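Trainee: I would like the atomic coordinates for the input below:
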Amino acid sequence: MAIDLNGRTAIVTGAGGGLGRSHALALARHGAKVVVNDLASAACEAVAREIQEDGGEALPWTCSVTDRAAVFAMVEEVVARWGGVDILVNNAGILRDRTFAKMDLDDFALVLDVHLMGSVNLTKAAWPHMRDKGYGRVIFTTSSSGLYGNFGQSNYGAAKMALVGLMQTLALEGQKSGIHVNCLAPSAATQMTEGLYSEDDLRGLSTDLVSPGVVALASENAPTRTILLAGAGAFEQAHVTMTQGVHIGDAPGAAERIEAQWERIRDREGEFVPASGAAQYSHEVNTSSHLADRTFAGATNET
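Mentor: Purely as a prediction, here's the structure:
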């Protein structure tokens, strides 16, 4: 059954080109009214015009996601014009790649400001409207650089992993209000990736192959607390998991015993995805006796 976004309003940041443009066009093709946000007015207007010429409704809006007042004004205008905001695609971003040793801290802060605080600004502006409506779909753009690391991208990776943490909490807070919050980790050839990868690496990584994931995450049947990976037409899910671990306690030599049991601590058999941050504490308290018995029994054979 086709996903129908008629009657839904979406805001897509960084939508003047690349992934954002593809996301905006895909959402519009499925019936959503789309706010095309970017820094360049000409680019915003061009994408909005594409949507309109294809029979859709679009509003270009030029501002930086770091400009909190402008972002709030954008949301208020959208609510006044179209009656609400249903879908947020936090896509705007920049790169300032260097090794951590050589990186200027202003560049570190700037990347955090655009990716993390830019997403916070838009989501904060729209959140009360979504709560009042009892419906919302929020998509943050994370990255494999945040999930798994990438040389020379400490600022970018930190910002992108911070968005996963934001998603985890907002998904819990939004659940009772019908607000689903997810992350997308895209692999695509964009202006941001120019010079980072070879032509062979980027061949087939069209931005249009990622956007179906955004449409699915924007739909009524979207999951929540999901990290969707997408690229070259393939889709996967990433998880932040917790192993069963071992119980060390406060016996003398605890640090040395941890060092001796790294393999058992990292053993992924029986790993699970905690329902919330409190689940770590609950697991450690509730299973400590069992793990203590298992660990100390095993310790008797250690040399």
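
Trainee: going forward, measure contacts and count neighbours with C-alpha atoms only.
Mentor: OK.

Trainee: name the element residue 237 belongs to?
Mentor: Assessed by DSSP states H and E, residue 237 sits inside strand 234-238.

Trainee: ok, the closest residue to residue 154 other than its chain neighbours - contacts?
Mentor: Excluding the flanking residues, the one nearest residue 154 by C-alpha to C-alpha, 6 or more residues apart in numbering is residue 100, at 6.3 Å. Going by C-alpha atoms under 8 Å, 6 or more residues apart in numbering, residue 100 touches 152, 153, 154.

Trainee: for comparison, sequence B:
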Amino acid sequence: MTVEQRTYPDVFSLQGRSALVTGAGAGIGEAVARALAAAGAAVLVTDLQEEAARAVAESIVAGGGTAAHAALDVRNAEQAATAARQAAELNGGTLNILVNNAGAIAPAMFPKMTAEQFEFVIGVHLVGSFTVSHAAQEFLPDDGTGRILNVTSAAGLTGTIGQVNYGSAKAGIIGLTKSLAKELARRQITVNALAPLAATAMTETVRTNEKLSAKQLARIAMGRWATPEEIAPSFVFFASDAASYITGQVLPVDGGTVV
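Mentor: Just a heads-up that it's a prediction; the model follows:
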């Protein structure tokens, strides 16, 4: 057989798989949900704002994809369990892909940061990632298609000013990722993290402030903000068979902010 005659499987296809994406009502989460659906996955779109999740899911279905929606506060174990089960039902009881994307911010300089602000952000990002992962574990398969994708940030890798809570949460997610990767490897489930940077509502305060925006752009080697749609294919890669032998890693998707 010549090279030209060889055939290769589509390692990026997610046909026959299901996914649960948190915080998918807008921004990076929405783009990831759409990208996973475009690759063939049946996607449960979840968000704290149910109507936002509904709109994204309906749009995916209207475009020919498979999707459902659910309201989800990632800190709530009962809601997480319900969402994990609902996502698994999209694929005969199996949940292949979990994307822990839900996030929130409560910025303040350290002397003025309250315990409530700190605990809130830790709760949504770190505790939320644990809670949904814990709920999803029983539905993840042992056949090599199980994936947990966590969302961290440059703040978790290098620290950040005015967001001790956010930086701590994102650093904790890296530890969660690496520890889960070691535990779940025996089940052939991979666990990785992505550290994206994009033009979203969460970065709007920085992007619309001339001084802050200039400082941030100076840190980005490529000198521009990504769109959420530029970020999403990286998640498809980690969710697919192309990344079947990668686990416990953190991939910055940030235009060279962290190099």
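
Trainee: those helices in the stretch 1-150 of structure 1, which residues are they?
Mentor: Per DSSP state H, counting those that start in this stretch, the stretch 1-150 of structure 1 carries helices over the ranges 18-29, 41-53, 68-82, 105-112, 118-133, 144-148.

Trainee: and those helices: which comes nearest residue 197 of structure 1?
Mentor: helix 144-148 (13.8 Å; C-alpha to C-alpha).

Trainee: could you tell me where that closest one falls in structure 2?
Mentor: Under the alignment (TM-score structural alignment), helix 144-148 of structure 1 falls on residues 154-158 in structure 2.

Trainee: now do that stretch: distance to the chain's middle.
Mentor: 16 Å (C-alpha atoms, centre = their mean, to the nearest Å).

Trainee: on that earlier part again, mind giving me the packing neighbours of the strand holding residue 237 of structure 1?
Mentor: strand 227-231 (3 or more C-alpha pairs under 8 Å, 6 or more residues apart in numbering; DSSP states H and E).

Trainee: output the residue interval of structure 2 matched by the strand it packs on.
Mentor: With TM-score structural alignment as the criterion, strand 227-231 of structure 1 aligns to 250-254.

Trainee: still on that earlier bit, what stretch of structure 2 does the next helix or strand after the strand holding residue 237 of structure 1 fall on?
Mentor: Going down the chain from strand 234-238 of structure 1, the next helix or strand is helix 254-260, by DSSP H and E. Matched against structure 2 by TM-score structural alignment, helix 254-260 of structure 1 finds no partner residues.

Trainee: coming back round to it: which among the contacts of residue 100 of structure 1 end up buried?
Mentor: 152, 153, 154 (16 or more other C-alpha atoms under 10 Å).

Trainee: now intersect those with the strands, please.
Mentor: Taking DSSP state E, every one of these sits outside strands.

Trainee: for those residues, which one is nearest residue 104 of structure 1?
Mentor: Among those, and counting by C-alpha to C-alpha, the member closest to residue 104 of structure 1 is residue 154, at 11.5 Å.

Trainee: wait, residue 91 of structure 2 touches residue 17, no?
Mentor: Yes. Counting by C-alpha atoms under 8 Å, residue 91 of structure 2 does reach residue 17; the two are 6.5 Å apart.

Trainee: need the residues touching each of the two.
Mentor: Looking at what touches both residue 91 of structure 2 and residue 17 (by C-alpha under 8 Å, 6+ apart), the common residues are residue 42.
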